[in-house]
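Participant: only the shape, not the letters, is given here:
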């Protein structure tokens, strides 16, 4: 799959091609190809069991107020001269949440003024968006879309550079699922070396 360094679909029955197409489409639609380095899907329709294991690349750096615009503090007010409108809405929401809607004014699309409050010394370093915060939620949602419908018993795990997802109609025996997940991570790591 374009964007992934490793991608495999392992199934005990035919249908791997369908999961390949589904996974490709879902990861592209959710803009996760740049984040996911490797993905291994294991499907056992007999059990039934669906397991996804993945390695992720480090997420983009957090977007800070200083990335959105230049901050000038003068006469007890802070003026943010917006240079990049991409994250303006997110910055406004964050400012309203942290210092109150009444203390934030936007007279035009390129200016945000903070007044009536003590201006924090670290205002320009405040995080507007941290991509790492929503990454796990986005990955798990995408994997749920890829997984077969009706699998209500789920187990999700996320670490600094990897994630796993197991789903079934039946109870998931921990030792079997742990072994399957560990084996798939080993396969990916060996292939990526």
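Facilitator: That came through fine. Note that the structure is a prediction, hence the values are computed from the model and not measured. Numbering: from 1, shown residues only.

Participant: okay, CA-based contacts and neighbour counts for the rest of this
Facilitator: OK.

Participant: so where do the strands sit in the chain?
Facilitator: Taking DSSP state E as the criterion, the chain carries its strands at 6-11, 36-44, 49-56, 63-64, 69-74, 77-82, 104-108, 111-114, 127-129, 153-158, 162-168.

Participant: the structure to be compared is supplied as follows:
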């Protein structure tokens, strides 16, 4: 876990600090999140059925557009656009986007990394270039929520989470969610960012 600047696990049951830390480490590794997180703090209060996870993230990657992964130009036939992909990985996502916008019958794939789109009367090169193939922020938010849910104790099914730029907070409980717990999570995050919390560097 050497790439995480600060990794802190706190619980009112001291004997459970090591096991909880191992659980969080394993989840971070399994989801490939170690390189995305700068600092993380987990607080568990079993007697109150409360679980907090707060984290600061490294810079979120920008949107990936078609122009980032392919050459886009006018096709040979009138009203068509030629897309030549640099790699195959984003192909399924791109096909889905093109099918949604133009219809399946308007998209041909003469070669594995070549698509020809019939856009009708107008050649929509710029429109296709600007299509978003991947939103890392959206993917990251889903992965963070999955990470926190996996790390939280079983039965803590009432949950709140948010991702604001590079700040993530997560609260889980067995009881009805209280606004003061969300406020406390924000305070835990601010302390983590200010170094107002002790924890071993990982």
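Facilitator: Good, I have the coordinates. Everything quoted here is computed from the prediction, not taken from an experiment.

Participant: against residue 31 of the first structure, how distant is residue 67 of the first structure?
Facilitator: To residue 31 of the first structure, residue 67 of the first structure is 22 Å away according to Cα to Cα, to the nearest Å.

Participant: the two: which is more packed in?
Facilitator: Shown here are residue 67 of the first structure and residue 31; by other Cα atoms under 10 Å, residue 67 has more neighbours (16 against 13).

Participant: residue contacts, the residue lying closest to residue 49 of the second structure once chain neighbours are set aside?
Facilitator: Spatial nearest neighbour of residue 49 of the second structure, excluding adjacent residues (Cα to Cα, 6 or more residues apart in numbering): residue 173 at 5.4 Å. Counting by Cα atoms under 8 Å, 6 or more residues apart in numbering, residue 173 of the second structure touches 49-51, 155-159.

Participant: with adjacent residues omitted, what lies nearest to the residue nearest the centre of the first structure?
Facilitator: Centroid-nearest residue in the first structure: residue 135, 1.5 Å away (criterion: Cα atoms, centre = their mean). Using Cα to Cα, 6+ apart and skipping residues adjacent in sequence, the residue nearest residue 135 of the first structure is residue 59, 7.9 Å away.

Participant: who's in contact with the one you found?
Facilitator: 35, 131-132, 135.

Participant: and the gap between it and residue 161 of the first structure?
Facilitator: Distance of residue 59 of the first structure to residue 161 of the first structure, given as Cα to Cα: 10 Å.

Participant: residue 26 of the first structure now?
Facilitator: Here residue 26 of the first structure is placed at a distance of 20 Å from residue 161 of the first structure (Cα to Cα).

Participant: who has more neighbours, the two?
Facilitator: Between residue 26 of the first structure and residue 161, counted using other Cα under 10 Å, the more crowded position is residue 26 (18 against 13).

Participant: run through the residues that contact the closest residue to that one other than its chain neighbours.
Facilitator: Closest residue in space to residue 26 of the first structure, ignoring its immediate chain neighbours: residue 142 at 6.3 Å, by Cα to Cα, 6+ apart. Taking Cα under 8 Å, 6+ apart, we find residue 142 of the first structure in contact with 26-27, 30.

Participant: relative to residue 179 of the first structure, which of these is nearest.
Facilitator: Closest approach to residue 179 of the first structure among those (Cα to Cα): residue 27, at 25.6 Å.

Participant: so what corresponds to residue 110 of the second structure in the first structure?
Facilitator: By TM-score structural alignment, residue 110 of the second structure lines up with residue 107 in the first structure.

Participant: roughly how far does that match sit from residue 114 of the first structure?
Facilitator: 11 Å.

Participant: okay, those two: which has more neighbours?
Facilitator: Set side by side, residue 107 of the first structure and residue 114 show more neighbours around residue 114, with 23 against 9, by other Cα under 10 Å.

Participant: and that one, how far from residue 187 of the first structure?
Facilitator: Per Cα to Cα, residue 114 of the first structure is found 53 Å from residue 187 of the first structure.

Participant: same deal with residue 41 of the first structure?
Facilitator: Taken as Cα to Cα, the span from residue 41 of the first structure to residue 187 of the first structure is 12 Å.

Participant: repeat for residue 175 of the first structure
Facilitator: 18 Å.

Participant: over to residue 75 of the first structure?
Facilitator: According to Cα to Cα, residue 75 of the first structure and residue 187 of the first structure sit 61 Å apart.

Participant: the residue nearest to residue 26 of the first structure pairs with which position in the second structure?
Facilitator: Counting by TM-score structural alignment, residue 142 of the first structure corresponds to residue 147 in the second structure.

Participant: neighbour count winner among residue 75 and residue 187 of the first structure?
Facilitator: Higher neighbour count among residue 75 of the first structure and residue 187: residue 187, with 13 against 7, using other Cα under 10 Å.

Participant: the more buried one corresponds to which position in the second structure?
Facilitator: Alignment note: residue 187 of the first structure maps to residue 191 in the second structure; criterion TM-score structural alignment.
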